[in-house]
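*Asks:* Generate a structure from the sequence data that follows.
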Amino acid sequence: MAIGERDPITGRHTTGHEWNGIEELDNRVPRAVIFFLIVTTLFSIVYWVLMPAWPLGVTYTKGLLGIDQRATVEKAVQEAAARRAAWTDEIARLDFAEITKRPELMRIVRESGSTLFGDNCAACHGTDAKGNPGFPSLADDAWLWGGDPETVAETLRIGINSTHPETRFAQMPAFGRDGILDRTAISSIVSFIRNNAQGIDDLGPLDSKGVKEGAQLFAENCAACHGEDGRGDPAMGAPDLMDDSWLIGSDRASLIGTVSQGRQGHMPHWEDRLTETDRKILAIYVTEIAGGRAGAAR
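*Replies:* This next block holds a predicted model:
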């Protein structure tokens, strides 16, 4: 069928194109499509005139409306900073006790503290602040260096075994690796600890002789840091060994490994990464997670 001939079924002209016996009718483009194309073309032209659109080397056409997204974002940031300054200045000015007495400030502390904790602390201490093996729980009120907001804020500032020149420093000797104590002595110390610590129900093989010898060995080798009663010393970052909170584990194998190989934890200092106000918010937030009971000894 040639161009211009009519299709015998529809009576419409054809274009002359054919695919496997199927011929193309010379139908007009629907008016709705033409209308859509006209409208979108006009819209494009108007947009090009009104809005920043065309690159011109190192610059671009600014558009008649003069809209600048960078300026819009900068303005939004400045407005947010102004709104934030209204309460950050208050938190920076007041001491910890005064802040905790102000419900409107504590609402901000909880909201901002949750974000700060999630962004900076949760990777080690867990999203629920209950810690991970080797990283202490912040929700059980058992603190290495003290749990009042002022002390926590200072720990945040300088870190533990960090690169800060004022860092808190603590290290447990490797009694077995360095030949200070033999395997039998270490086992006796572990028996003494497990026999006296809270929350250890399954003591396993434990003889009275080992516990008695362990008490003497503990007094000679461990009490200087952990205290004669094993309750720890926050001035040295030495943990309480008689409670039911453990960094690594309270089973015999874990404790023998700790005493034999020693421990040296690490917490980065945040003075260079968080503002003083942010650290203040975090300190209050963390101590509130622990129940607000200040001054615990671990």
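*Asks:* C-alpha only now, for contacts and for neighbours.
*Replies:* Will do.
*Asks:* Which residue ranges of the protein form helices?
*Replies:* Taking DSSP state H, the helices of the chain run over residues 31-50, 69-93, 96-100, 103-120, 122-125, 149-158, 183-196, 208-221, 223-226, 252-261, 276-289.
*Asks:* Could you pull out the buried residues of the fourth one?
*Replies:* Along helix 103-120, these residues count as buried under the neighbour rule (16 or more other CA atoms under 10 Å): 105, 106, 109, 110, 112, 113, 114, 116, 117, 118.
*Asks:* Direction-wise, compare it with helix 276-289 and give the angle.
*Replies:* For helix 103-120 against helix 276-289, the angle between stretch directions is 100 degrees (axes from the mean of the first three to the mean of the last three CA atoms, to 10 degrees).
*Asks:* now do the longest one
*Replies:* Between the direction of helix 69-93 and that of helix 276-289, the angle (the same axes, to 10 degrees) works out to 60 degrees.
*Asks:* name the helices or strands packed onto helix 69-93?
*Replies:* Applying 3 or more CA pairs under 8 Å, 6 or more residues apart in numbering; DSSP states H and E, one finds that helix 69-93 contacts helix 276-289.
*Asks:* what does the helix it packs on rub up against?
*Replies:* Defining contact as CA atoms under 8 Å, 6 or more residues apart in numbering, one finds that helix 276-289 is touched by 88, 91-92, 96, 100, 109-110, 112-114, 116-117, 129, 138-139, 141, 147-150, 152-153, 156-157, 270, 293-294.
*Asks:* Please give the structure of this sequence too, so both can be compared:
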Amino acid sequence: MTKNVTENKPVKGKNIDETTGVETTGHSWDGITELNNPLPRWWLWTLYACIVWAVGYTIFYPAWPMISGATSGTLGWSTRGAVAQDIADHEAKNAQLVADLVAADLPTLAPGDPLHRYAVARGGAVFRANCSQCHGSGAAGALGYPNLLDDDWLWGGDVASIAMTIDHGIRNDTDPDARWSQMPAFGDILSKPEIASLVTYVISLSATVEDRAQAAEGAVLFSENCAACHSDDATGNRDMGAPNLTDAIWLYGGDTASLTQTITQARFGVMPAWGQRLSDVDVDAVAVYVHSLGGGEQAPE
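*Replies:* All right, here's what the predicted structure looks like:
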């Protein structure tokens, strides 16, 4: 607060504003002096209470950063410890369900069964944390990453086959039981015109092509070079991870340019062996979750 002052009365070394009777700070600007009003008592007591609370907090709880950590506080409490305890409590509540899921025969789990519902819920959480980065949050896949919603499977779509794929991965060098297949780079085997004919034939398996003569030439090349893996009718071979070429579902694209690149250079997609990172129950849960997305198949008889 400021006040025009003509005279200030000195009282025992203090400058007192004669109009308000309040001590001034002694500062003056063009005859205007600043009053030194005391802070309200409620504000001071609040400040003192905050100081006391802060001192108590630093004694009982983690507070001051140090070189390699922080003061732990006499109570030994930490947010990490609280989260760990919550996780432990959650796991304890679900311990029986976890044990049952590990021991269960996955193909026999029926939708609607409490254990199946638990597996889907747990598997969905694990999928979103570990698998969605490649397959998408909705599991619809992307270029080079399979769509897990449809019924087109490279290695089998029953729950046991899905679990094995998740557990051991595909074409990785960390798990000796990984799914493994390797397509030759036909650019080192066939000429460009031959590859063009082969591309035309592959496209003709699921769409209409204009150059039927070229497609016929490609059919001969397919029989000589590709049928061993993709089968004579081009419907694929799950034992080898060879895709069905007749269904117009393409992992790397089904247009002329994409197929030319695939045949010329080959593809070599790699999936981690999640069994080395996830627990057995999490692998089983993810398998049940993926199987439940809509494209899951019945176990082969």
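*Asks:* After superposing, what score do the chains get?
*Replies:* The TM-score (TM-score structural alignment, normalised by the length of structure 1) is 0.84; 285 aligned residues with a CA RMSD of 2.8 Å.
*Asks:* about what we covered before: now the buried residues of helix 103-120 of structure 1 in CSV, with distance to residue 203 of structure 1?
*Replies:* CSV is the format used below for the buried residues of helix 103-120 of structure 1 (distance: CA to CA, whole Å):
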residue, distance to residue 203 of structure 1
105, 47
106, 44
109, 43
110, 41
112, 44
113, 40
114, 39
116, 40
117, 37
118, 37
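*Asks:* Show me which of the residues you listed is closest to residue 212 of structure 1.
*Replies:* residue 117 (44.1 Å; CA to CA).
*Asks:* which ones are touching the residue most central in space within structure 2?
*Replies:* The residue lying closest to the centre of structure 2 (CA atoms, centre = their mean) is residue 129, at 3.9 Å. For residue 129 of structure 2, the contact set (CA under 8 Å, 6+ apart) is empty.
*Asks:* do the same with the one 10 residues further on
*Replies:* Under the criterion of CA under 8 Å, 6+ apart, the contact partners of residue 139 of structure 2 comprise 132, 147, 148, 149.
*Asks:* How about the equivalent of it over in structure 1: what's its closest non-neighbour residue?
*Replies:* Matched by TM-score structural alignment, residue 139 of structure 2 corresponds to residue 129 in structure 1. Nearest non-adjacent residue to residue 129 of structure 1, counting by CA to CA, 6 or more residues apart in numbering: residue 138, 5.3 Å away.
*Asks:* do the same with residue 246 of structure 1
*Replies:* Counting by CA to CA, 6+ apart, residue 246 of structure 1 lies nearest to residue 136, which is 7.7 Å off, once chain neighbours are set aside.
*Asks:* what's the spacing between the one you found and residue 53 of structure 1?
*Replies:* 55 Å (CA to CA, to the nearest Å).
*Asks:* can you check residue 253 of structure 1 too?
*Replies:* 69 Å.
*Asks:* Quick check: residue 167 of structure 2 touching residue 273?
*Replies:* Yes. Here residue 167 of structure 2 reaches residue 273: they are 5.6 Å apart, a contact under CA atoms under 8 Å.
*Asks:* Looking at these two, which has the bigger crowd around it?
*Replies:* Each of residue 167 of structure 2 and residue 273 has its neighbours counted (other CA atoms under 10 Å); residue 167 has more, 27 against 24.
*Asks:* residues near residue 48 of structure 2, how many?
*Replies:* The tally of other residues near residue 48 of structure 2 (other CA under 10 Å) stands at 12.
*Asks:* What separation do you get for it and residue 39 of structure 2?
*Replies:* 13 Å.
*Asks:* could you dump the helices of structure 1 to a markdown table with distance to residue 168 of structure 1?
*Replies:* A markdown table is the format used below for the helices of structure 1 (distance: least, CA to CA, whole Å):
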| stretch | distance to residue 168 of structure 1 |
| --- | --- |
| helix 31-50 | 60 |
| helix 69-93 | 24 |
| helix 96-100 | 22 |
| helix 103-120 | 19 |
| helix 122-125 | 18 |
| helix 149-158 | 7 |
| helix 183-196 | 26 |
| helix 208-221 | 22 |
| helix 223-226 | 15 |
| helix 252-261 | 21 |
| helix 276-289 | 16 |
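*Asks:* mind checking which of the ones you listed is nearest residue 19 of structure 1?
*Replies:* The nearest among the helices of structure 1, by CA to CA, is helix 31-50 at 25.3 Å.
*Asks:* For the closest one, name the packing helices and strands.
*Replies:* So helix 31-50 of structure 1, by 3+ CA pairs under 8 Å, 6+ apart, packs with no helix or strand.
*Asks:* Now check residue 46 of structure 2 against structure 1: what is it aligned to?
*Replies:* In structure 1, residue 46 of structure 2 lands on residue 36 (TM-score structural alignment).
*Asks:* how near is that match to residue 182 of structure 1?
*Replies:* Residue 36 of structure 1 sits 88 Å away from residue 182 of structure 1 when distances are taken as CA to CA.
*Asks:* before we move on, what about residue 191 of structure 1?
*Replies:* 14 Å.
*Asks:* Which one's more surrounded, those two?
*Replies:* More crowded of residue 191 of structure 1 and residue 182, by other CA under 10 Å: residue 191, with 27 against 13.
*Asks:* contacting residues around the residue mapped onto that one from structure 2?
*Replies:* Correspondence of residue 191 of structure 1 to structure 2, assessed by TM-score structural alignment: residue 200. By CA under 8 Å, 6+ apart, residue 200 of structure 2 lies in contact with 209, 211, 214, 215, 218, 256.
*Asks:* Looking at these, spot the one nearest residue 81 of structure 2.
*Replies:* residue 256 (56.6 Å).
*Asks:* Just give me the match in structure 2 for residue 270 of structure 1.
*Replies:* Matched by TM-score structural alignment, residue 270 of structure 1 corresponds to residue 274 in structure 2.
*Asks:* picking up where we left off before, how many residues are close by the residue nearest to residue 129 of structure 1?
*Replies:* By other CA under 10 Å, the residues close to residue 138 of structure 1 number 21.
*Asks:* ok, now which ones touch it?
*Replies:* Contacts of residue 138 of structure 1 by CA under 8 Å, 6+ apart are 125, 129, 130, 131, 286, 287, 289, 290.
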